[in-house]
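A.B. asks: return atomic coordinates for the entry below.
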Amino acid sequence: MNRLLPTNKALKQLSLSEKVGQLFMPAAFINDTEEEIQQLEKLISEHHVGGLCFFHSRASAATNFEGKKKIVVNENSFETLKNLIKRYQKAATYPLLISIDAEWGLAMRIENTPQYPYAITLGANKDNKDLVFKVGQNIAKDCKAAGIHWNLSPVVDVNVNPNNPVIGYRSFGDDKEQVITLAKAFVKGTQSEGILTSIKHFPGHGDTATDSHLGLPVIEKTKAELLETELYPFQKLIDEGVDSVMVGHLSVPVLTTSPEIPSSINKDIITDVLRHEMGFDGVVISDALNMHAVSKNYPMKGELEWLAFNAGNDVLCFAEHIEEGIQCILKNASEAQINKSIERIWKLKAKAISEVDSTLELTDPSALNKQIAERSITLHNGTAQGIEHFRTTNFCTLTLKRFTTDQTNQDIVKNVMAMRKEIENETEILLLLTPPQIKPTNNFGFLQEEIDFVNDLITTKKVVLYHFGNPYALQSFKTDKTTATVIAYQNFKEFQDVATAHFMGTLEAKGKLPVKLN
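C.D. replies: So this is what the prediction gives:
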């Protein structure tokens, strides 16, 4: 890898168009074709882009999920990632800053890599601070092993809206103080391994009912309300010192004279509120500029990139029109404006970029995940005594989950009918429930027949329910009518083992649901 110039030298040595190239952080995909890889290498060498943000594949990029494109499975994904990073670094004149969204580990983007629990799971126990530090630390070690410098995490949105389609399980909860405590622990753990972080999604995406990948969420709150909740964690973490802030695509009328312009490209919000009022002088990175909340309104290539830069973003993440964007910024920006951003970016590079140690191995999440499982398991309804009494009955165990990904709706309905028959004469049911998906679209993947079946069980029999997944999925079920409902949050083996120990009475449930359910 080329050595990084000192900041003062870079400011003198780089041409203006090279400096503007450094603002861009296009997406890189581990499942690209050789032709696509070569196109990106050409882009890096010809336009001097400053960094890359890694994703799994073009089909799984968030704005495509409504397109139902088939996602390729890459068994050798981690090696592919490492090799691509080496190739792209080789194509660069100046070292690239490599980033990824690894909120719960590289597994968020790269399969067959370590996965740690979601933020909502970590938020289920306020004593998890030491474990959250370790989660940040371990994820940072995995980033280092890959050649990644910048983990675009943690989410510091306070998830106060149970219908939030995009944050939900990615937030530490609806208690702002808890969000700050755990986000701080995650940041410190990450920094302990020399990896950069980015708090997101400014000015706060926790009280939205629209997915900004697909549309523009509007937050109709007073300035006082925003200072009280949404902006509060950002201010506290900025005061502590953070590497960067990612700005989300949100409409926040009270913070701007142009509410139709999303926060991610809004000067009132980035320059006036974040920079001046809140005193943040670090790197500001845009949320992905291909997201439909912004991209569909700016069809002229390069215009969106210029607007994002002019609003106060230093790094233009997932910018799709780099050549045109560079020209547009060169035409419209002052040299002082460009230099200010380059100075910030270069200092960040200097902090994070070092020689890659190829001997580093991926972490083993098992022991840490078990500790988190033990501290987070939550008795949501009912009592330990109720479960103890239930254990002495002649109960029947029923597992409701998807066993393969290619089951048709017809297969699933047939399966439900078979289960109905199977438990016809049973009176006590131990129900193990795993939602088919983590995101809330289409009832977390449950068919209406499955929801009706579970609710029929709950209302006609004695049910002890163990839930392995996003707790918001429980909003479809009559959990108040169960003998007991226990939330295990994840379907990892460690969480299943802990749930078994809890049911057998050898482990106490110490967790508390960190959000309110409808």
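
A.B. asks: CA only for contacts and neighbour counts going forward, please
C.D. replies: Will do.

A.B. asks: what's the burial count for the closest residue in space to residue 204 that isn't next to it in sequence?
C.D. replies: On the basis of C-alpha to C-alpha, 6 or more residues apart in numbering, the spatially nearest residue to residue 204 that is not a chain neighbour turns out to be residue 230, at 4.7 Å. For residue 230, the count of nearby residues is 25 (other C-alpha atoms under 10 Å).

A.B. asks: show me what contacts residue 230?
C.D. replies: For residue 230, the residues meeting the contact criterion (C-alpha atoms under 8 Å, 6 or more residues apart in numbering) are 157-158, 203-206.

A.B. asks: also this sequence, please, to line up against the first:
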Amino acid sequence: MKGDPVSSLFSSSAATAGSHGDGAHGAGAHSAEGRDPLALAPADRAWVDARLASLSTEEKVGQLFVLSSIGDDIEEIARHCALGVGGVHRFPGHDLEKAWAATHAVFERSAVPPLVSGDIEGGSLSHFYASPVPNQLGLAAANDLALSRAMARVIASESRAMGFNWTFSPVVDINANFRNPVVGTRSYGSQVDTIIAQARVLIEELQAQGIAASAKHWPGDGYDDRDQHLVTTVNPLSMAAWEAGFGRIYRAMIESGVMAVMSAHIALPDYIRARDPDAGREAFRPASLSRALNLDLLRGELGFRGLIVSDATAMGGLNSWCDRAEAVPAVIENGCDVFLFSRDGAGDKRLMLDGLRKGWLSEARLEAAVEKVLCLKARLGLHRRTPEDLLPPIATAREALRRPENLALAEAANQRAITLVKDTQALLPLDPLRQRRVVVMVEEGWNFVSGALPRECETFLDELRARGFEVRLYDAETPPSRADADLLIYLIGQEATPAIAQIHIDWIKLHGGSRKAMLRFNTALPTLMVSLGQPYYLFDAPEIATYVNGYSGIASVQRGVVARLVGEAPFTGVSPVDPFCGLEQARY
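C.D. replies: All right, here's what the predicted structure looks like:
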């Protein structure tokens, strides 16, 4: 596209892939040591051995934990660091200086160089002070690996400027079941080849800049209707089907040198039953507690030599399986190297030590897990980096964030993803001369994650008004009609988020009552629907004849959607999933 700012920003990306940072940071290239992503130089290996030998049993147990920091509470971080944790996961707030100070406290108060992790997934999870980048489904819809690589460089450079050295991404789940509520916009879609290609780019660029990547959610999400945050979910595939999908994906991630894999609260019963046909309930043991899935399948059969981190241990999918006193040591004993999150860090550390004393956690597994943690730190060069390299001064960080070229790239990427799914009524382009009076019905959605970008629709409304449309919000007491409106727009803003339970249009809430939920305006009034989140709302609204997926509710997407609705720019997105949900009815 002529004048496209993206082209000039990453035209040489293929030639420079993996060229960032020094040798301590690079993990894109395969070593001669057998694709070991944590392979170390002799001096770094010596540091690991010396550190491991110097730690007391209690200090080793502390290194197993990565605890979450909600907001920028330095007192909370002090409590975590006093436990000698291996790392802190940051959910920063919206104030850059407070966020920087909180991360600085992690480094300042840790006796062993700490891992500082984040859920760096883009979309509404973009940090408030960073460039608002597309979520994974949006990147897949943009359908341009060079663009994805350029965005990955922005993500890596801005994340490193704020002290992150580990991210729990990419999500490599297969968005196969449109009813799955938590994969959705966090995934690269339903095609295995697309998932592999996009995830490789992110892994290469992140790890080239000293940020460890994590492929998740082992052994694979996207087929169950449910969310592992609420219940132990099930990967229902036969092992032949699993090998053709998730097996290919995880082997490709391992080949790409991914440093970590996140073991989730998801069962893979076909693998267990192949080993024990009478497994019964054990077939549904979550991977986070499964020696068979972590040590036999992931490490043994797939050959993964990096670090295995559990998914968050406060989630229902873990805690519904067994008592907490049993679960805490079992996470490590059954193959995870890092115990992620806790509602009571001190209490869970005591349970880990109790499990060690009772023999529920073996000395061998404790040693192996702590060694992996230290190897990851050494592979990232944390023990050799200066304090300012671990976390640049606030002025330096501010200069690295939201640079004009990064914002321009993110704006272009977000807008390139926007997908026209259908316009069977030939409604577009909109014109204020024909459709001057516009009623907008808004469902902004919400996000479970602390620190997520604020949800708003004012950008969309302002963009319409700037083009001469008279815009008002839907009033349930005076529903729109031909007499007072020329166009009705449904604006749905729900991205995938934990604990949402299901994807659906809440007609009762949207229309303002249970009886009004049955109203349908499309036969009386030109109507279109825009999703600024999940791509599957045609399942509940197949009668909507004009439908657009924007994948994220951030402001640049809203601006881009309006520009395309009025014909100022073309729709270029390619849907990474079936937006018709397998329904012929939804195509018309």
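
A.B. asks: hang on, the earlier thing: give me the three-state assignment for whichever residue in the second structure pairs up with the residue nearest to residue 204 of the first structure.
C.D. replies: Residue correspondence, TM-score structural alignment: residue 230 of the first structure in this structure matches residue 246 in the second structure. Assigned by DSSP: H, G, I helix; E, B strand; the rest coil, the conformation of residue 246 of the second structure is helix.

A.B. asks: contacts only, for the alignment partner in the first structure of residue 189 of the second structure.
C.D. replies: Residue 189 of the second structure maps onto residue 173 in the first structure, with residues paired by TM-score structural alignment. The neighbourhood of residue 173 of the first structure, defined by C-alpha under 8 Å, 6+ apart, consists of 119-120, 123, 158-160, 179, 514-515.

A.B. asks: save those as CSV, and put in secondary structure too.
C.D. replies: As requested, those are arranged in CSV below (three-state DSSP):
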residue, secondary structure
119, helix
120, helix
123, coil
158, coil
159, coil
160, coil
179, helix
514, coil
515, coil
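
A.B. asks: now, the most widely separated pair of the residues you listed?
C.D. replies: The distance between the two most remote of the contacts of residue 173 of the first structure (C-alpha to C-alpha) is 14.4 Å, for 119 and 160.

A.B. asks: those two: which has the busier surroundings?
C.D. replies: Using other C-alpha under 10 Å as the criterion, residue 119 of the first structure and residue 160 rank with residue 119 on top: 25 against 22.

A.B. asks: correct me, but the more buried one touches residue 169?
C.D. replies: Yes. Residue 119 of the first structure is in contact with residue 169 according to C-alpha atoms under 8 Å; the separation is 6.3 Å.

A.B. asks: number of nearby residues for residue 178 of the second structure?
C.D. replies: With neighbours defined by other C-alpha under 10 Å, the count for residue 178 of the second structure comes to 26.

A.B. asks: which residues touch it?
C.D. replies: In this structure, residue 178 of the second structure makes contact with 184, 536, 581, judged by C-alpha under 8 Å, 6+ apart.

A.B. asks: you'd agree it is in a helix?
C.D. replies: No. Following the definition three-state DSSP, residue 178 of the second structure is coil and is not counted among the residues of a helix.

A.B. asks: okay, strands next: where are they in the stretch 351-500 of the second structure?
C.D. replies: Counting by DSSP state E, counting those that start in this stretch, the stretch 351-500 of the second structure has these strands, from start to end: 419-423, 437-443, 470-473, 487-492.

A.B. asks: buried stuff in the shortest one?
C.D. replies: When you say that, I think you mean strand 470-473 of the second structure. In terms of neighbour count (16 or more other C-alpha atoms under 10 Å), strand 470-473 of the second structure has its buried residues at 470-471.

A.B. asks: and stretch 264-283 of the first structure, by the same measure?
C.D. replies: 264-275, 278, 280-283.

A.B. asks: quick revisit: apart from its chain neighbours, what residue comes closest to the match of residue 189 of the second structure?
C.D. replies: Here the nearest residue to residue 173 of the first structure in space, its sequence neighbours aside, is residue 514; by C-alpha to C-alpha, 6+ apart that works out to 4.8 Å.

A.B. asks: any figure for the gap between the spatially closest residue to residue 58 of the second structure that is not a sequence neighbour and residue 127 of the second structure?
C.D. replies: Closest residue to residue 58 of the second structure in three dimensions, ignoring its sequence neighbours and counting by C-alpha to C-alpha, 6+ apart: residue 353, at 7.3 Å. Separation of residue 353 of the second structure from residue 127 of the second structure (C-alpha to C-alpha, to the nearest Å): 36 Å.

A.B. asks: coming back round to it: and the match of residue 189 of the second structure, that's in a strand?
C.D. replies: No. Under the criterion used here (three-state DSSP), residue 173 of the first structure is coil, not part of a strand.

A.B. asks: please, where are all the helices along the stretch 401-518 of the first structure?
C.D. replies: For the stretch 401-518 of the first structure, the helices defined by DSSP state H, counting those that start in this stretch cover 409-422, 441-444, 448-460, 493-503.

A.B. asks: can you tell which of those is closest to residue 197 of the first structure?
C.D. replies: helix 493-503 (27.5 Å).
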